[in-house]
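Student: return a 3D structure for these sequence lines:
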Amino acid sequence: MASIPTAASLPEPYSTESNPLLVPGGIDGRDSAHLATLPLTDHSETGEVLSDSSRLALTGYALFVGLVIALSSVQFGYHNGELNTPKEALTHCDLTDPARVGGGAGNYLPTLPPCLPMSDMTFSFVTSIFTLGGLVGSLLAPTLADRWGRKTATVGNNILYILGSLAMGLAVNVPWLLAGRFLVGVGCGVSIVVNPMYLTEIAPRPWRGSFGLLNQMGIVCGLLFTQTLGYFLNNVPGWRLVLSMGILLSVLQLFLIIFCVESPQYLAAQAGNDIKARASLCRLRGTMDVDRELATWQNVAQKARLLPGSLGDDRSPIATTFPTTATVAAPASSTLGLGTLFRSKLYRKPLLLALLMQSVQQWSGINTVFFYSTVILSAIFPGREGILTVLINVFNLIATIVSVSLVDRLGRRPLLLGSMVGMAGALLVLALSIQFPTPAVSLVGLFMVVGTFAVGLGPLSFLLSVELVDIRATATVSALGLAANWISNFTVSSLFLLLNKSMGGWVFILFSAILLGAGLVVYKFVPETRDKTTQEIWRDMGLIK
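Tutor: Here you go, the predicted structure:
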């Protein structure tokens, strides 16, 4: 993990003596008064064009903040798969089997039951209620993120993770377990909306794609962590430790986030927060010359508010020139509601595309692999399903790392389209190998499905939902997209076992067909967003001239 830059490690221009932003209290305390005396442009007298701080190299501090934010994504991935591997130890109390009891039959907590017996249907409900909590959290997230800010929403959300993990780890019956799963689901729903916003808003423009993919990287690391832990702790009382681990992740993030700044783009969109926005951006960019980037954000927000089409009619295009100096008063920000988004020329199309990409992410069938990998693999490779599930998640991590390295080089469109076509082909291979039993090919098919998903459709559905709109619509579009994702997730996970029983391996043909159809829509309507401003993206979509 990147170290936190100190005053001593900074070059001379950014020492605490010359930069009030780095003096304790220099952002929110009394020393922030010095900022009022700083000119919003260092070039107003010479007429020199302002440098664009959004194109500066990535600083160690910005990377540190991004990694701390991604800890919430780790929680999402962890809780998404925490019930998979320890299922047998959780639901079956065979204390005579040494494999089910860690260190002997007397090693479980005497005040708690060694397991929570339940039917497969009840276990499916316990698994699925996580998605219901996620839906609730996703719908709450825009209000939390815009009222409290990205950082404060992240801090408060950890309370849900701690309470939910405690309830699951100390569960004495199924209702306790259900309550815990619902609470961590709400927390994950908030995180999966707030994190992509927070990450893209702090990133320099050339690094925006890689930072956005830190969200998916965190999810994948969480999945790998929980599957590995579950493999070794699939016993009594090991399953309780697996379900309690979210507490440690929350404590770690709560400590590290003390050293993180609020999103400067969020602050710039709030009336009267210019000084705080500038302070935050200077800290992230490692320079005082940030006025052009601030001016761009403020200009987009201001013109979007003044554009008649943004409020429901399509009469005039948005202006595309940016001021060379920042205005002192940032325009007030107000989150756009659902009705405004659907009536607006600027937001209707991006919203529909976000809903499509988030829904298709689940209708690709990917979570049938992660939710039921043990069930699928046990039928193909009896006795080896645990270690194979771990290996699939290792491969998922490797593929995600590849995606992070490519997204700002190749662009979003090639990765997304290649991912969707490749995954459709992988699902076809998986379907045929299951229907005409060929275990080795089935295993290869599972790895292909995970790999093709991880390099494109997995991370980019989140990233593009944020990049297609400006900051006024980011929270609402992200929340609605994630609501569609959760609903699709719940539907697919609830129907899969029934469909698999009635259709066998052919169920994966259905997922393949959905991917190909959605790929045609993406090819026709989704533009390349790499290294582009919101206005440039809107122009490519034909929303403005």
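
Student: alpha carbons only for contacts and neighbour counts from here, please
Tutor: Fine.

Student: just give the nearest non-adjacent residue to Arg539, would you?
Tutor: Excluding the flanking residues, the one nearest Arg539 by C-alpha to C-alpha, 6 or more residues apart in numbering is Lys545, at 5.8 Å.

Student: tally of neighbours for the one you found?
Tutor: By the criterion of other C-alpha atoms under 10 Å, Lys545 has 14 neighbours.

Student: just Phe453 next, same as before
Tutor: Per other C-alpha under 10 Å, the neighbour tally for Phe453 reads 28.

Student: return the residues in contact with it.
Tutor: For Phe453, the contacting residues are Ile366, Ser419, Met420, Met423, by C-alpha atoms under 8 Å, 6 or more residues apart in numbering.

Student: let's see this one next to it:
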Amino acid sequence: MERNNTTSETWQSSIPLLVHKANNKGPSSSSSSSIPTVLMLTTLVAVLGSYVFGSAVGYSSPSQSGIMHDLNLALAQYSIFGSILTIGAMIGAILSGTVADYVGRRLAMGFAEVFCIFGWVAISFAKDAWWLYVGRLFVGFGIGLLSYVVPVYVAEITPKNLRGGFTTVHQLMICIGMSLTYLMGANLNWRVVSLIGTIPCLVQLLSRPFIPDSPRWLSKVDRVKESDSALQHLRGKNADVYQEATEIREYIETLQQQTEASLVGLFQLQYLKSLTVGVGLMILQQFGGINGIIFYANSIFISAGFSESIGTVAMVVVKIPMTTLGVFLMDKSGRRPLLLVSAVGTCLGCFLAALSFFLQDLHKWKELSPVLALVGVLIYVGSYSIGMGAIPWVIMSEIFPINVKGSAGSFVTFVNWLCSWIVSYAFNFLMSWSSAGTFFIFSGVCGLTVVFVARLVPETKGRTLEQIQASLNSYSTKK
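Tutor: Just a heads-up that it's a prediction; the model follows:
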């Protein structure tokens, strides 16, 4: 007990020194305007896992009629197939931090892709519902791992001036995977689409040996020479990485004075603000309705009296450019402004969709209400894509110290998938109760998000991971 108190005092007293050192570093190579080719290629390999994530989420909507017809499934059976993805993802999320900390970020991605490949193949050759369930569960497990490992890995390999934009590419690739799978599902047999789903898995699996592991993880496991070598490789052979490498080592040496935090250990006062921000953003992201709207977009448009094919194409047309815009704005405008704009937009979009269904219930403006529903959904999807889709994952990858990142990241990712399952499972029941009421609830949650971001979420733009984590934990301890 005495040792823990001493360690805690040492940690607290070290924080101001670390922040002072980090804030007073001279200009480093990470602030250079040029982006090393190795860094770009490494990030591209990593975010192939994000594409797999997106394709898995986007698969169920366009494939529904084909799978139900070919395998003679009832709606209840297909609902199990759709929602079991999130069950697998929750299991993967629980283990994600432990796996990533034990074997490293790079091996964890490969481990996840093996499960995804098996899952896609099982779906493609399924002769009955059970093989569909097994395949979907395995794909879910894989993307549960990837949803944590990819943004954390990208955040740990990029310099502070590029970290926001590079980490947001995770969401862009999810968006591209989802959108392309929507389009393929509308034009190709569902078995062919599932086989195509194995291609990015295989590419990442085969490319993984050629990318470096996270310098921060290597330093954490006392592989200091490999950490320095990986950092030099990522920044370019002529870059001066001395300051950045020293800062990483100093911070990790301080953290190693503490034991690795268990799940229970996360709920200490010093981690309270980080945990509140990370968990809060994930809950609000999912309870804002995104997975209900994405999973069941076709049925929403049909209920609103609008063409499902036009609605789906319109979503794709809006989603990709807005997510791309978010990537470019992330390190220019900062996290908080984008989050606030995004949350206001999702609130407005859900309100317009709710108003459309409300007018339908009153049998008024029958010609206008379907268009209003489409406009509302498109505003929602566009606004979500520019901020709420990516930024919670960016912030999650930034705010936790590396000694708790495994357990904290697993917990936050698990909460995200649990909320995702609740929304995707309850969505059809809510729509049966009241379509207008469902979207009014989502609009209210998005309104709460604005308040939460304004009051609690810190700006992390332009700060090193060590600065962010030290200041947050210092703040929590003082409070």
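
Student: can you give me the TM-score here?
Tutor: Remark: TM-score between the superposed chains equals 0.89 [TM-score structural alignment, normalised by the length of the second structure]; 442 aligned residues with a C-alpha RMSD of 1.7 Å.

Student: so what corresponds to Gln204 of the second structure in the first structure?
Tutor: For Gln204 of the second structure, the aligned position in the first structure is Gln253, judged by TM-score structural alignment.

Student: same thing with Phe351 of the second structure?
Tutor: Aligned by TM-score structural alignment, Phe351 of the second structure pairs with Leu428 of the first structure.

Student: ditto for Ala22 of the second structure
Tutor: Taking TM-score structural alignment, Ala22 of the second structure has no aligned residue in the first structure.

Student: helix or strand for the residue positioned nearest the centre of the second structure, just tell me which one.
Tutor: Closest to where the C-alpha atoms of the second structure average out (C-alpha atoms, centre = their mean) is Trp393, at 4.4 Å. According to DSSP states H and E, Trp393 of the second structure maps onto helix 391-399.

Student: so where is that helix in the first structure?
Tutor: Helix 391-399 of the second structure maps onto residues 460-468 of the first structure, going by TM-score structural alignment.

Student: run through who's touching the helix or strand where Met357 of the first structure lies.
Tutor: Using DSSP H and E, Met357 of the first structure sits in helix 345-363. For helix 345-363 of the first structure, the external contacting residues (C-alpha under 8 Å, 6+ apart) are 309-310, 312-314, 341-342, 457-458, 461-462, 464-465, 468-469, 473, 477-478, 480-482, 484-485, 488-489, 492, 511, 514-515, 518, 522, 526, 538, 543-544.

Student: now the buried members of those residues.
Tutor: For these, a burial check counting by 16 or more other C-alpha atoms under 10 Å picks out 309-310, 312, 314, 341-342, 457-458, 461-462, 464-465, 468-469, 473, 477-478, 480-482, 484-485, 488-489, 492, 511, 514-515, 518, 522, 526, 538, 543-544.

Student: any idea what Phe125 of the second structure aligns with in the first structure?
Tutor: Residue pairing (TM-score structural alignment): Phe125 of the second structure is matched to Leu170 of the first structure.

Student: where's Leu267 of the first structure relative to Arg205 of the first structure, distance?
Tutor: Using C-alpha to C-alpha, to the nearest Å, Leu267 of the first structure is found at 18 Å from Arg205 of the first structure.

Student: let me fix that, I meant to ask about Val251 of the first structure.
Tutor: For Val251 of the first structure, the distance to Arg205 of the first structure equals 31 Å [C-alpha to C-alpha].

Student: over to Gln75 of the first structure?
Tutor: In terms of C-alpha to C-alpha, Gln75 of the first structure sits 27 Å off from Arg205 of the first structure.

Student: higher neighbour count, those two?
Tutor: Set side by side, Gln75 of the first structure and Arg205 show more neighbours around Gln75, with 28 against 24, by other C-alpha under 10 Å.

Student: where does the alignment partner in the first structure of Phe429 of the second structure sit, in terms of helix or strand?
Tutor: Here Phe429 of the second structure is matched to Leu498 in the first structure, going by TM-score structural alignment. Counting by DSSP H and E, the element that carries Leu498 of the first structure is helix 471-503.

Student: by contact count, what packs against that helix?
Tutor: If you count contacts as 3 or more C-alpha pairs under 8 Å, 6 or more residues apart in numbering; DSSP states H and E, helix 471-503 of the first structure packs onto helix 120-148, helix 174-202, helix 345-363, helix 366-371, helix 458-467.

Student: which position in the first structure pairs with Leu48 of the second structure?
Tutor: Leu48 of the second structure maps onto Leu71 of the first structure when the alignment is built from TM-score structural alignment.

Student: right, and that match touches Leu249 too?
Tutor: Yes - with contacts counted by C-alpha atoms under 8 Å, Leu71 of the first structure reaches Leu249, the gap being 7.3 Å.

Student: pick out whichever of these two has more residues nearby.
Tutor: In this view Leu71 of the first structure and Leu249 are compared by other C-alpha under 10 Å, and Leu71 has more residues nearby, 26 against 18.
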